[in-house]
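Q: Sequence and predicted structure are below.
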Amino acid sequence: MLASLAQVSRRLLGSTAVLAVLAAASPALAEPSTNATVNLIQLLVKNKVITRMAGAELLAQAEAEAEQARAALAQKAPPTALAAGAGAGAGAGAGAATATAMAVAGGNLPAPAPGTIRVPYIPEAMRAKITDDIKKEVLAQAQAEGWAASNLVPDWVKGVTLYGDVRFRNESVFYSKNNTDELIDFAQFNEISPIDINANTNPTGFPLLNTRTDRQSRFRLRARLGLKAQLSDVAMIGFRLATGDDRSPISTNQLLGGGLSKKDIWLDQGYLRLTPESWISASFGRFANPFRTGSALFDTAELVFDNDLNFDGVAVKVDAKQWIDENMRLSVTAGAFPLGYASTTFPDNSTTKAGDSASKWLFSAELAGGYTFADAGISIDGSVGYHSFKGIQGRLSAPCALFNGNTQCSTDQYRPETLRKGNTLFFLRDIAADPANPNNFAQPQLLGLSFDYDLIDVKASFEMPIAKGIAAVVSGQYVNNLSAHRRDLCRYDPKGLPINNITIADPVAGAAAGTAAANFYTNPCTADANGRIAKYNGGNQGYLVRGVVGVPEPKKFGDWNVELSYRYMQSDAALDSFSDSDFHLGGTNAKGYTIGGSFGLSHNVFVTGRWLSANQISGPPLAIDVLQIDLVAAF
């Protein structure tokens, strides 16, 4: 590059000499000059591109070439000349150059006075042309040599944005010693395979949750890397990769350890977004929750959808910002999201295949609005959403003869894709008795949801500044499942009865052993001969109230926030498979509080601590406290 700059300087010198634009060499190389060549050489010396000695040599060369140009012009010029005088300035050796008009007539010119430079007159138009020619020549050489190319980066790269984050978590889980130790792990029940519920033919029993043994200081990692590419004014695409223990839709945490084995990476997002006009956009593929509100740390949608949940399908958003006051916000978002498709081969061993009725979908729409009082800095936001889940309610099968080697029943496809804990469930299969052993036969079962889920989801937040850079935010969420009807709970009575979220009736006092009255009664739909009836103790509502003070998302050292929240989430207020995975270790049918805070350590690096204390609302006791300490870095 130094060589290239020297060549550029030589070109400038040569061009100046041809035009007889002369410069006097200055021993100090620092005196200001109106000559472009002198200024350029002084700038190169000042920035240490060339040495002071090299600068002096260039100036000397410029003067020599200028002298040759003067001589050549003097031989051709008319005998008319203009002389320039020099005046002595104050200070030793401080001469001031005065421009002179050079002779344009032939003949020998008298020697100039010491410190005087003869400069020929060059018209302004010619000067501009010379400057333009030199610029083009220099840029051409720079691009050819690759040290100043303007198009080194392709246009498509300019629209690409990389982003990501890494979260290291130290998590401890504390269980009450008063918890029941006989809670079925419903998440594993359907995941493993159909499980035999006959204790005589399945002596190993059901998969059970850990409810009493603490788990302390478990290291977990979440790493995400994303890319967004703006292809045009209309189209953009996005991808994101993330860690995760399994294919669960609501967590990207990876438990460390495992013999130092490599960890799995999943496709977390992949979508195309079209924005034909500023007020409308449509997303296709797998993308972030389009109904989220609030910051990444304090989302007000987590009763229904976990913060890590992404959506598959299509979502359209219409924003009215261009038609309303700049302080107002008003938008409508709607979408269709497939949760699972009916198998194309079910039943596997039948020539008659099932239709599409077993496909599972979510259809959602949300109206959101807000207003900011600019003078006070106060913001109010709210939304009303409707989320309708289709095809997820379980159906009792036709009588299913598994004793003859069949492995599938007619409604197996209606089992949920994933389960956590909380939702009311029943056994899907109506298993026919084995004629060879009608009183003792295997009964491999699958679980299904007792209710449909059509949710009204209301969210609101209020934010106001309380100091410079510090805000107070109060937010809340209310959810109601409009389809949790008692008639659905009992629609297959006496079969297909709920197996959880009920309070069973005690045996009749004094009943003879071996009689039905001496046993617990589990039917919440029909009373027995003794008037006993079990009680459904689930519910269809939930709410969350949260207060945050500070900076919601710390970005620099010293940023901080503190949080306090309380929630109450009944068993069937929302799908347990999609709600927050941290509180009560996921699921519904829980109540309790969360306290926490964050502190910024440096640019985009912060630490967070949270204590989540939860108890089960109905059913056997299950109290779980969770301590999470996170170190987060993002870009």
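A: Everything's here; your move.
Q: Please count neighbours and contacts with C-alpha atoms only from this point.
A: Fine.
Q: moving C-terminal of the helix ranked longest in the chain, what's the next helix or strand?
A: In terms of residue count, the longest helix belonging to the chain (DSSP state H) is helix 52-76. Per DSSP states H and E, the first helix or strand lying C-terminal to helix 52-76 is strand 87-88.
Q: Which residues are in contact with the spatially most central residue of the chain?
A: Of all residues in the chain, the one closest to the mean position by CA atoms, centre = their mean is Ala288, 6.9 Å from it. By CA atoms under 8 Å, 6 or more residues apart in numbering, the residues touching Ala288 are 269, 309-311.
Q: Kindly report the same for Leu447.
A: Leu447 touches 189-190, 394, 415-416, 425-428, counting by CA under 8 Å, 6+ apart.
Q: Scan these and report the most crowded one.
A: In terms of neighbours by other CA atoms under 10 Å, the contacts of Leu447 top out with Leu428 at 27 neighbours.
Q: how close does that residue sit to Tyr414?
A: 8 Å (CA to CA, to the nearest Å).
Q: cool, and Lys555?
A: 46 Å.
Q: Quick one: the helices in the protein, in order.
A: 2-18, 36-46, 52-76, 124-145, 155-158, 186-192, 486-489.
Q: Got another one to weigh against that:
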Amino acid sequence: MMQITLKNWKLSLALAAIFASQNGAAVAGERESLEEVRATTMSLIELLVQEGVLSKDKADALLKQAQTAKQKAQEEAAAQLASQPVETAAPADAGQPKSIRVQYVPEHVKNEMRAEIEQEVMKKLNYKAGERLGIPEWIDRVEWTGELRLRYQQDQFSDTNVSPATLASNNTQYMQVNNTSEDRERQRIRALFGANLHINDWLNGGIRFTTGLLQTPVTPNQTEGFSQGKFVFGLDRAFLEAKPYDWLTLTGGRFANPFFTGNRVFGTDLIWDPDLAFDGLVAKANPKINNHWQVFSSIGAFPIEEVETSDTNKARDKWLYAAQGGIEWTASDNSKVKLGVAYYDFKNVEGEPSQFNGDTRFDATVPLWRQKGNSTFKLNSFANNCDSATNPSRCGLASQFQLLNFTGEVDLALFDPVHVVLHGAYVKNIGFDQQEILRRTNTLLDEENEGYELALMVGHPMMKKLHDWQVFGGYRRLERDAMLDGFTDSNFRLGGTDAKGYFLGAQYGLGKNAWLSSRYISADEISGLPFSVDTFFVDMNARF
């Protein structure tokens, strides 16, 4: 933003002249019309303060100078009027009050005066038609957004946890974990900066940058420590959004989760990490039936991983195809009930076994990114295990993933602005097939393919101002093959599936767009090797 040096004394003189001309005309009987000019000038000064051209102190000084000039002009006009001879009426009207002749000012002359005053002031402030201080008009179609979060995080590990080497040697639930026993404390930071773009009447867009490791799709947190050098700042959102009708939205690029998951207010999610970005195309239709009922639906295709298939690489592109539909009811007191059902079909994410020792044609069926929890198997059955230093193999996912997900939320606004929110979600991987897995991997796995979550929140739905507050808590259970472990909440048991436990939290507003939050998560394994983690967060949040 370029800086402008204003010559305040010139501007003051111009404003004083404006007010003086107003008052002279007022004495002449045109007070009401030219008061509009004065109001326009006052509004212009207020606009300049809002746009940052004038500081509030300078604007107050200008107004004070203008008011002084106005009073002086009134006194001079009154003195001049008193010195002029007064024309009296005929004797028959001797009892009538004295009259003053006034000069009529045509309407077009008043309009010209108003336009000249505005142009003169705009010229002094370097304003131009279609531009503001040399800045192009498109800047008005950009809305800058951002958020900063400072976090203290403590990870507490159970004394009964097995070692990382033991987790890595389990071929049917292969996990790469660096630490299972030593409690850890970290100071972490998250920074988001972006822009919402209004391109025209039917097309919008957006970009956003965020901190976080580039190879981690599920968290923007970055651990502090100046010896590590600079923080990584990467492009996290880049999309175009077309709205041909009020009820229809088409979005392409990289964008926020387009599906209703219900409990964004809690900062957690049963199957998706809250910070996960979706790549691809999605269409959302939200027709409104009446003032109380609205239907919502989403359908989209999302690339997960592009694979260059060839004679030496038999893996195929990994995709997610998804659809969701639901209905929302809004009461007259703004209470809401929202129900949705979604189907998520993950294509080509399961591993394919090698056909002979040394066969590497299916190595790319192993996912690029995992956390932990899913059932796995060795692609090369001749190898010792997945991480063996001699004759190593790679571990692929044993199950296909075709999810049926139900989500419901009741938002009671009886005590508005305090709300009571009840949330529930259920998921089942109907793509899990024991016999298909046995045929493909020679491994018979237990059917652990369901998950659910229940939560309650009391307080303000959003932290916007001082003294806003909320408290919340809930319980979650997500079995090992209920969802792809790579995209689940990265905080609950430090990410992944095969997890059960509860969470408690609270938030409190410290001022406009600033709030403090805290959350405690206690999570254990469901059926796998012992690995329990309790995590505690304290966050200082600010947004603009």
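A: That came through fine. These numbers come from a predicted model, not from an experiment.
Q: on that earlier part again, among the contacts of Leu447 of the first structure, which pair sits farthest apart?
A: For the contacts of Leu447 of the first structure, the farthest-apart pair by CA to CA is Phe189 and Gly394; their separation is 15.0 Å.
Q: Which members of the contacts of Ala288 of the first structure are classed as buried?
A: Those of the contacts of Ala288 of the first structure that meet the buried threshold are 269, 309-311, by 16 or more other CA atoms under 10 Å.
Q: For burial, what's the neighbour tally of Tyr104 of the second structure?
A: So Tyr104 of the second structure, with other CA under 10 Å, has 9 neighbours.
Q: still on that earlier bit, of all the helices of the first structure, which one is nearest Ala235 of the first structure?
A: Distance to Ala235 of the first structure, taken as CA to CA, is lowest for helix 155-158 among those, at 12.3 Å.
Q: what's that closest one aligned against in the second structure?
A: Helix 155-158 of the first structure lines up with residues 137-140 of the second structure when matched by TM-score structural alignment.
Q: Can you list the buried residues in stretch 628-635 of the first structure?
A: 628-634.
Q: of the residues you listed, closest to Leu489 of the first structure?
A: The closest of those to Leu489 of the first structure turns out to be Gln628 (CA to CA; 37.6 Å).
Q: Just give the nearest non-adjacent residue to the closest one, would you?
A: Glu171 (4.7 Å; CA to CA, 6 or more residues apart in numbering).
Q: The one you found matches what in the second structure?
A: Under TM-score structural alignment, Glu171 of the first structure pairs with Gln153 in the second structure.
Q: Strands of the stretch 151-300 of the first structure, start to end?
A: For the stretch 151-300 of the first structure, the strands defined by DSSP state E, counting those that start in this stretch cover 160-175, 195-196, 215-230, 235-242, 254-255, 266-277, 280-288.
Q: Return the residues in contact with Phe206 of the first structure.
A: With the criterion set at CA under 8 Å, 6+ apart, Phe206 of the first structure makes contact with 184-185, 189, 195, 197.
Q: Roughly how far does Thr68 of the second structure sit from Cys395 of the second structure?
A: Taking CA to CA, one finds Thr68 of the second structure at 83 Å from Cys395 of the second structure.
Q: quick one on the thing from earlier: can you list residues touching both of Leu428 and Tyr414 of the first structure?
A: 394-395, 448.
Q: Filter those down to the ones in strands?
A: Gly448 (DSSP state E).
Q: Tyr593 of the first structure contacts Leu564, doesn't it?
A: Yes - shown here, Tyr593 of the first structure and Leu564 form a contact pair, counting by CA atoms under 8 Å, at 7.3 Å.
Q: quick one: the strands in the stretch 401-550 of the first structure?
A: 425-427, 444-445, 447-449, 453-467, 470-481, 502-503, 535-536, 541-550.
Q: Among the buried ones among the contacts of Ala288 of the first structure, which one sits closest to Asp245 of the first structure?
A: For those, the nearest to Asp245 of the first structure is Leu309 (14.6 Å; CA to CA).
Q: aligned partner of the closest one in the second structure?
A: Counting by TM-score structural alignment, the partner of Leu309 of the first structure is Leu276.
Q: Skip the chain neighbours and tell me the closest residue to Leu82 of the first structure.
A: Ala101 (3.8 Å).
Q: how many other residues sit next to the one you found?
A: Applying other CA under 10 Å, we find 15 residues neighbouring Ala101 of the first structure.
Q: So it sits against Gly85, correct?
A: No - contact status for Ala101 of the first structure versus Gly85: not in contact, 10.1 Å apart, counting by CA under 8 Å.
Q: Tell me how far the nearest residue to Phe578 of the first structure once chain neighbours are set aside lies from Ala23 of the first structure.
A: Leaving out its chain neighbours, the residue that sits closest to Phe578 of the first structure by CA to CA, 6+ apart is Phe305, at 5.2 Å. According to CA to CA, Phe305 of the first structure and Ala23 of the first structure sit 75 Å apart.
Q: Between the two, which is the more surrounded one?
A: Neighbour totals were compared for Phe305 of the first structure and Ala23, and Ala23 leads with 26 against 23 (other CA under 10 Å).
Q: so how far is Leu59 of the first structure from the more buried one?
A: As for Ala23 of the first structure, its distance to Leu59 of the first structure is 7 Å (criterion: CA to CA).
Q: I'd say Leu203 of the second structure and Phe239 touch.
A: No - under the criterion of CA under 8 Å, Leu203 of the second structure is not in contact with Phe239, lying 10.7 Å apart.
Q: out of those two, which sits in the more crowded spot?
A: Between Leu203 of the second structure and Phe239, counting by other CA under 10 Å, Phe239 is the more crowded of the two (20 against 16).
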